[in-house]
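1. kindly generate the corresponding structure for this input.
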Amino acid sequence: MSWTAGPLVAFDTETTGLDVDVERIVTAALVRRGPTGTTVRTWLIDPGVAIPADATAIHGIGTAHVVAHGVAPRVALDEIASLLVDHQRAGVPVVAYNAAFDLTLLDVELARHGLRTLPERLGRPVRPVLDPLVLDRAADPGREGKRRLTDLCQHYGVRETGTLHTADVDALATLSVLDALVVAHPHLAVTTLDALHDHQVDAHRRWVDELDEERRERPYVGAGADGRWPV
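-> So this is what the prediction gives:
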């Protein structure tokens, strides 16, 4: 049976910004989808720092709201990490759009609060991971245009079920994009999870190397810029 039958667990965050070394998680979602249905778990976190106005403009969450309603980072981060580790130990792949960002930021946040990272809890690297962004780049490298989640939703005809840049909506959309990717590129469904993970490691490394060659004066500086994937 193909891995596409599930279960799969999607992970997404909304944050204070884009620098994984310094930013904080504001909201997070885990969406587990399997043969028996879909479950959604979300967290609203008071990151302990002011949320910049430009970040609030994207996800709609301001400092006053998280101070009034958010939970402490250490509690939420430990819960998120524990659930992800439980899924990984059960062989369930983590699905994340631009996984290099969300999974790296989660590990940085865990370390910041004196908690064990995902690899430390697992005793191994996080795998398998499925990242529709990396898979799409590898499957259709010549396509022009941006590849944000909203762009891939449009490209693959995925109808969004809510407002993107909300962690649970983004996680659900990521699963839907992954489904559409498999329909468009059927070889993905018959490839093992281990092979797909390794394929993405290689594909991300090639993408970074090619991008840096094209932009020698201004190399790529985002998550995964050193070529490592997913963390």
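
2. only C-alpha atoms for contact and neighbour calcs from this point on.
-> Will do.

3. tell me where this protein has strands.
-> 8-15, 25-34, 37-44, 94-95, 129-130 (DSSP state E).

4. the second one - contacts with which helices or strands?
-> In this case it means strand 25-34. strand 8-15, strand 37-44, helix 99-112, helix 167-184 (3 or more C-alpha pairs under 8 Å, 6 or more residues apart in numbering; DSSP states H and E).

5. mind putting these into JSON lines with mean neighbour count and distance to L130?
-> Compiled in JSON lines, the helices and strands packed on strand 25-34 are given as follows (neighbours: other C-alpha atoms under 10 Å; distance: least, C-alpha to C-alpha, whole Å):
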{"stretch": "strand 8-15", "mean neighbour count": "26", "distance to L130": "9"}
{"stretch": "strand 37-44", "mean neighbour count": "15", "distance to L130": "18"}
{"stretch": "helix 99-112", "mean neighbour count": "21", "distance to L130": "8"}
{"stretch": "helix 167-184", "mean neighbour count": "22", "distance to L130": "8"}
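
6. could you also give me the structure for this second sequence? I'd like to compare it with the first:
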Amino acid sequence: MSRSVLFDTETTGLDPARGDRVIEVAALELINDLPTGRTFHTLIDPCRDIPEDASRIHGITAADVAGKPRFEDTADALLAFFGDDPLVAHNAPFDFGFLDAELARIGRPRLDPARMIDTLALAKTHFPGLPNSLDALCRRYGIDLSARTTHNALLDCKLLAEVYVQLTGGRQRGLSLVAEAEEAAMPLVAYTFTAARRPVLVVPDEAALAAHAALVARLKDPVWLMA
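-> As a prediction, this is how the structure comes out:
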């Protein structure tokens, strides 16, 4: 069985080179691209202010992180949860960049970029020319966004896990993983099928259709326009 870790960060801003810091990290474990229920989550004291513009996005204020551990206090636990497995994130270069900056501050090696799986890049290959934010993908796949009033890292991970299942083939959520011992005894049985997968109907709105038309207009001899 293959293991990977899906993760998300919240930060004080957009640029670690200008002193912005990580203030929240959440991660969840995937086995064969499906969540196992194991998670990692912590708020982090960035040892600096949190601008109001950033707080409006993720809802985290200086009061929320006061007295929380610093990054150096959580790094070992985070890296242990990551292990040596692939790391999945939406706009992964952003999250990798911030964690690399935090690791560099405490003299630890940067994350291996070969471990990166960027769901934003993956979404762009599926839906070129369309909005591919986490919100847009959730709406496209019919995933409930009602709890997402701010960019909470752990909630974002859970939503992204649902999106990732769809992006990697829409695997049936009724599948149950067989325990390793059982798998050793029955090597040809990896999953138990409990229900047929229902296809997700994706209906583009006017903005999506306009974006697609603009993309097609830039292509040379697009097959969509051939009679």
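
7. would you turn the helices and strands packed on strand 25-34 of the first structure into CSV with distance to A28 of the first structure?
-> Shown next, in CSV, are those (distance: least, C-alpha to C-alpha, whole Å):
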stretch, distance to A28 of the first structure
strand 8-15, 4
strand 37-44, 5
helix 99-112, 10
helix 167-184, 6
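
8. show me what contacts the residue nearest the centre of the second structure?
-> Geometric centre of the second structure, nearest residue: A89, 3.4 Å, by C-alpha atoms, centre = their mean. Going by C-alpha atoms under 8 Å, 6 or more residues apart in numbering, A89 of the second structure touches 6-8, 95, 116-119.

9. let me have the strands of the first structure in CSV, adding distance to H113 of the first structure as columns.
-> CSV is the format used below for those (distance: least, C-alpha to C-alpha, whole Å):
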stretch, distance to H113 of the first structure
strand 8-15, 16
strand 25-34, 12
strand 37-44, 17
strand 94-95, 23
strand 129-130, 24
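
10. D54 of the first structure and G62 of the first structure, how far apart?
-> 10 Å (C-alpha to C-alpha, to the nearest Å).

11. with L44 of the first structure instead?
-> On the measure of C-alpha to C-alpha, L44 of the first structure and G62 of the first structure end up 11 Å apart.

12. what is in contact with these two at once?
-> Between them, L44 of the first structure and G62 share no contacting residue, judged by C-alpha under 8 Å, 6+ apart.

13. what's the neighbour count on the spatially closest residue to F11 of the first structure that is not a sequence neighbour?
-> Nearest non-adjacent residue to F11 of the first structure, counting by C-alpha to C-alpha, 6 or more residues apart in numbering: L30, 4.8 Å away. Using other C-alpha atoms under 10 Å, the number of residues around L30 of the first structure comes to 25.

14. now do the contacts for L30 of the first structure.
-> 9-12, 40-42, 80, 168, 171.

15. that one matches what in the second structure?
-> Aligned counterpart of L30 of the first structure in the second structure: A27 (TM-score structural alignment).

16. so how far is E206 of the second structure from its match?
-> A27 of the second structure is 35 Å from E206 of the second structure, by C-alpha to C-alpha.

17. how about A214 of the second structure?
-> Taking C-alpha to C-alpha, one finds A214 of the second structure at 12 Å from E206 of the second structure.

18. for these two, indicate the residue with more neighbours.
-> Taking neighbours as other C-alpha under 10 Å, A214 of the second structure and E206 compare with A214 leading, 12 against 9.

19. can you check which part of the first structure the one helix or strand the more buried one maps to sits on?
-> Assigned by DSSP states H and E, A214 of the second structure falls within helix 206-217. Aligning helix 206-217 of the second structure against the first structure (TM-score structural alignment) gives no matching residues.

20. in that helix, what's buried?
-> For helix 206-217 of the second structure, burial by neighbour count (16 or more other C-alpha atoms under 10 Å) applies to 211-212, 216.

21. output the contacting helices and strands for the lengthiest helix in the first structure.
-> Assignment by DSSP state H gives helix 193-214 as the longest helix of the first structure. Where contact means 3+ C-alpha pairs under 8 Å, 6+ apart, helix 193-214 of the first structure is packed against strand 129-130, helix 132-139.

22. most tightly packed of these?
-> For these, the largest average neighbour count (mean count of other C-alpha atoms under 10 Å) is found in strand 129-130, namely a mean of 26.

23. in the second structure, what range does it match?
-> So strand 129-130 of the first structure sits over residues 116-117 in the second structure, by TM-score structural alignment.

24. mean deviation, the matching stretch versus the first structure?
-> Its matched residues in the first structure lie on average 2.4 Å from stretch 116-117 of the second structure after superposition (mean C-alpha distance after the TM-score superposition for the first structure).

25. and stretch 95-102 of the second structure, by the same measure?
-> Per aligned residue, stretch 95-102 of the second structure averages 0.7 Å (mean C-alpha distance after the TM-score superposition for the first structure).

26. quick one: that stretch to chain centroid distance?
-> 15 Å (C-alpha atoms, centre = their mean, to the nearest Å).

27. stretch 4-16 of the second structure now?
-> The answer for stretch 4-16 of the second structure is 10 Å, by C-alpha atoms, centre = their mean.

28. how about it, aligned to which bit of the first structure?
-> Going by TM-score structural alignment, stretch 4-16 of the second structure sits over residues 8-20 in the first structure.

29. neighbouring contacts of that stretch?
-> 23-34, 51-52, 55-56, 59, 87, 92-97, 101-102, 104-105, 108, 165-168, 170-172, 174-175, 222-223.

30. and D12 of the first structure, how far from D198 of the first structure?
-> 22 Å.
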